[in-house]
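# Sequence and predicted structure are below.
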Amino acid sequence: EKRKESSPRSTSSLSPTLRVSNYTRGSYPIYFNMGKLGASRRPKCIDGSAPICPSDCCDITDSADVVIEKKAAQDKLESEGIEGRDESDIKELLVIGAGPHALSLILRLLEPKADLLSDKDRHIQGEFRSRMRPVSDVYRHVKKLSKGPSHTLKRKKKDMKCSADVEPLTLEEVHKSVLVVDKNGSWLSGWKQNFEALRIKNLRSLMNAHADPYDHRSLEFYAEMIGRGEELVTLPSLCQRDKSFRGPYQVPSTALFHDFHDLLVKGYGIDDIVQKGTVESIDPVQDDQQSDEPIFEVKVNFGLESNDRSTIVKTRRVVCAMGPMFHTGEAFWEATLRKELAGKHYPSDRILHPSEIVPYLKSRDEPQHHDAEPLRRLLIVGGGITSAQLALLAAKSPWCRGVKLIQRSKGIPRHFDVENKWMGPNRGQLLDEFWSLDMPERAGLLKSARLGGSIPPETLEELLRCQSQQHMNLEVQEEVQISDVCWNDDQFHVTLDDGSDVEGYDMIWLATGSENSLDFYSAFSRLREILPVDVVSGLPVLNQNLSWHCPPDREAVEPKWKDKARERLWCMGSLAGLELGPDALNLIGARHGAVRVAKNIRCDMANKPSPII
């Protein structure tokens, strides 16, 4: 103390010394090793052989009782097969999922001049070139991406004050205090695997739908700059040009879309912040240090050890951006067949549901299966784009000799999941009308607007063209359903409800419509016990900023820390459908949700009031 009082130097110039770094985003002070001086001042660890705890589990203010309690808690976690983490290692943000929605969010947290316009304002702006960013600025942005984060994130003095009044996160902050967990372990990995397995050449989204946070024209300019403009594919049958829709009329190729997003990941320097793991539970608890503050204890299985022990990751904020958990259930004829074959071999590996088809296709591409016996006949059930893509893929593959696609209704030709008007000038008005409805009415509109079973006209034409070619051995039958299935002689014998003859098939793929529901996410079970939420048609009722809404009957009884926990837990993607509208799951919905959540996280981490949505 005498040395500090007599020396004009700051404490940061002393060595060794106690140096405290007060992290501006609200994390705990960090205590650095002080050598012998620190050893004499700091209490002993519960481990008597260590004068200073090597893992910093004992805080400088901990009493002996607190140290013992922490050790006991750690032992309990280990007995349950859970690996505890250092208490000082509290993340500021944990994002679950590494798909387009999560990527859109992280990029908008980083970009100094991010497009944070509301979805209504963005579409109004898109109608007037004079309101858009200068073309030269967009070209300059795309060029910077190839030079890395030092150029992409560089800010001029005149740009230091953000138009949104909230500072972006620095790349250093993101690397230090943000964690992204995804079961596939890298950005868009699951997305890419599905596209590759189904051999999808072009996206079913317009070229202005992507994750770039700077400008909606970035992908278009990128294609032109690298000489791949022909990969912006014009849809020949998309001819609508009226007050409801005025384009664009191009979709990007799958290769172009993936290359552009790989560039975004590298350009912003976030290629290494995703860790492979599965989130098993989300448990909000009260912060020991600040009674009104919450901490989320997230149980994650990183799968790094042979026993696959789970780890508790502590974080102040959580964004749930995982993909949909579609569940189809069991068809009536499956239940009947299972009952008939009770005690005998049930060919469950021959009946594939949506989540099982892509893994099967991937296994077919593995070298050890190249010499496998081809399927004699394959039956695909479903009336949407996925069933059509699967039928075309199987018909063109050497491992399948014949394919039949059946659907219970006529194919509906439509370019996108939702009607064109949702991407036109009147989008703002449509959203206003959607938000004016109560929650059950919104849920009804979500179902009617998406109109399951639609197929892009180009895909439908290809399907009919292949059916007319005898060597393709593809048959499409509409307005029929399965009435009975028997298993005999190593084949399914299928009867349809149109009175046609029974036919034999080696496999049945069920690419039928399915519903997403909060109940299908096991990670939310513990969370919903502590922070209950209203559910309508399987979807959670969220606040306008997509945070976890408090049911009216609990507003007066919940403590302040729980209220704040709700404010710091957000949902994106299909789970946010009741707030974002019919295209919540799509790339347009990724931008819509990312803007709302990014603005709130920026404000919360800067200790500023949440913006008005």
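Great, that's in hand. Numbering: from 1, shown residues only.

# contacts, neighbours, all on C-alpha from now
Fine.

# can you pull the buried residues of the top helix by length along the chain?
If you go by DSSP state H, the chain has its longest helix at helix 587-605. Judged by neighbour count (16 or more other C-alpha atoms under 10 Å), helix 587-605 contains these buried residues: 587-605.

# now that helix: how far from the chain's centre is it?
Helix 587-605 has its C-alpha centroid displaced from the chain centroid by 13 Å (C-alpha atoms, centre = their mean, to the nearest Å).

# Stretch 541-552 too?
With C-alpha atoms, centre = their mean as the basis, stretch 541-552 stands 19 Å off its chain's centre.

# Then stretch 601-608?
Its chain's average C-alpha position is 22 Å from that of stretch 601-608, according to C-alpha atoms, centre = their mean.

# How about stretch 580-589?
What separates the centre of stretch 580-589 from the centre of its chain is 12 Å, taken as C-alpha atoms, centre = their mean.

# Second structure for comparison follows:
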Amino acid sequence: MEEIGSHVHDVIIIGAGPCGLALAARLCEDTPASLFTESEHQRYHWMKSSASSKRNSKPLRTSRRSHTAPDRLLHGPKVACPLDIAVLDANQSEWMGGWNNNFKRLGISHLRSPMFFHTDPRDRDGLLEFAYLEGQEEDIREITGVVGKDLSKHQRKQKASKSRKSQEIAYLDERDRKDFFRPSQSLFARQCKIIAERYNISDMVQNSKVTSIAYSDYRAKSGIFTLQTSTGVKRARTVAFAAGSAAPPSIPLEYSFVHQNFEHVSLALAPTSPDSALPVGLRRRIAQGRPSSVAVVGGGLTSAQVTNAAIGIGVSKVHHIIRGSMKVKHFDFDLPWVGKYKNFLLASFWSADTDEERLEMMKAARGGGSITPEYKKILSNLVKISKAEIHENTKITDAKWDDDTAKWTLETKPSTGGLEVDHIVFATGAPPVFHNIEALKPLSEMAPIKVVGGLPCITEDLMWNDDIPFFFTGHLAALKLGPAGPNLEGARQGAERIAGKLAEIFSEDRPDSGYGSQSGDQKSEVDMGRLGLGRDNQFDILASTSDSSQ
């Protein structure tokens, strides 16, 4: 067990999912895509290669693409992270463990997100490049119907003139077509593994659950966070919360009547559930060849995936119950937020006067649970062969368990004649409720924070407040990141903002270190650490390098 007076980390990241990986990788990256163009990448990598060749007699092999060694194009050399970082995850001891398990449990082959939603800080097109470099073009699927290729310019004008909401029509430019493909889960997982290897952070994750976080010396520069965890006490100068909404799957309060027989109910993607989406008893019944039926409650993509997975393992009939109407969208948010006018929408979001206004914009953009056209087609096919039945605009008003028949009888509004099922699966999501996060209650008591819609009202730098260097990224930072904040897009956006603020914090305390600059015999002609953090002028560095070469 680690003692209180022991080592103090520079940064502790809570959560080893996409947001945690994106942040850790960004803190180790010298030339992030947010600050460097492709041509600048090539120039700086050439400068590093040139400096390396002076120390080594063997020349570096270059590619036809640029003056860059092939291993530097994507995989790159292993990089020593400039900060002392620890990563804590409550359920796994490896990057993306929970993410990968959830995809495997539901048999999901492809992500919902487009190709430019990923965790690589070096290149916006990093995932697309990885697919082609690995020769895995077959692992990406086109997102059809988003570019508007089937409509002529005249047809688009006609459609816009007939619509009362013409401002909501968003067609993507043909040049963006390459972005609107979906990667397979296996391709995405391999890229995440390569990213961790590139930055030498593969072994950084500790399986450790954080139970309490306290901050000492409030409003003082030397404040230290003390984290009580399942593996002992950890200390850090800064902390980043990257654990999603931190809300485990739960049953909505309106369905509290099922708690009396909770053993016959399960939650989709609950950490404590078995590998399958269904309990052991029901799977045993299926294996015996006996008829079985399941009710799946929810209107989002996960509910559709649970329905498909249940039938895939042998359930005779699935009743898919949706409180509203089934919404079909390519993404969790409306298409304009990734279309050619997304910057206009984001500017409107970021310039909103209040967090309440931003919350309303988020609700309008996301609109609750939705499924993709692909799963809409899958469900329609299951309905055609009588394997599934979709009950839209239907709410369960009561449910009674009969021990003799071992079945639930569901009363619904409108009535469906008393549905009888063997099991109920709730796939109703996990909305964020900031005040319910136990580990953060000591901080909340010390420095209360406003909460809107279950989300904390944090600073533009994603900090708790201007005095406490506790950061949020991903779902809990959505009021600052935008409607795509809870998705993979929020991982990279959040990492960029946090990295910028950490650069400011550590450069103030270590003015000579450059936060990531090298020292001694390892210092090269190019201080890539300061360049990557935006602390040095790029052109001054180029000029000094040119002078030294003369």
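Right, received. Where do you want to start? Since this is a predicted model, take the numbers as computed values, not measurements.

# if we can go back for a sec, quick one: average offset of the longest helix of structure 1 versus structure 2, please.
Superposing on structure 2 and averaging over aligned pairs (mean C-alpha distance after the TM-score superposition for structure 1), helix 587-605 of structure 1 comes out at 1.2 Å.

# now that helix: which residue numbers in structure 2?
Helix 587-605 of structure 1 corresponds to residues 488-506 in structure 2, going by TM-score structural alignment.

# swap in stretch 255-269 of structure 1?
Aligning stretch 255-269 of structure 1 against structure 2 (TM-score structural alignment) gives residues 186-200.

# same question, stretch 96-116 of structure 1
Using TM-score structural alignment, the residues of structure 2 aligned to stretch 96-116 of structure 1 are 14-34.

# now swap in stretch 411-420 of structure 1 and tell me
For stretch 411-420 of structure 1, the aligned range in structure 2 is residues 326-335, judged by TM-score structural alignment.

# got the end-to-end distance for that stretch?
Stretch 326-335 of structure 2 has its terminal residues 17 Å apart, counting by C-alpha to C-alpha, to the nearest Å.

# Flag every buried residue along stretch 262-270 of structure 1.
Neighbour-count burial for stretch 262-270 of structure 1, counted by 16+ other C-alpha under 10 Å, picks out 263-270.

# now do stretch 318-334 of structure 1
By 16+ other C-alpha under 10 Å, the buried positions in stretch 318-334 of structure 1 come out as 318-325, 328, 334.

# now swap in stretch 75-91 of structure 1 and tell me
If you call a residue buried by 16+ other C-alpha under 10 Å, then stretch 75-91 of structure 1 has these buried ones: 77, 82-84, 88-91.

# Among these, which lie within strands?
Judged by DSSP state E, the buried residues of stretch 75-91 of structure 1 include 82-83 as members of strands.

# Apart from its chain neighbours, what residue comes closest to Trp99 of structure 2?
Among residues not flanking Trp99 of structure 2 along the chain, Gly17 sits closest, at 6.6 Å (C-alpha to C-alpha, 6 or more residues apart in numbering).

# Next one: that neighbour from Ala80 of structure 2, what distance?
Counting by C-alpha to C-alpha, the gap from Gly17 of structure 2 to Ala80 of structure 2 is 21 Å.
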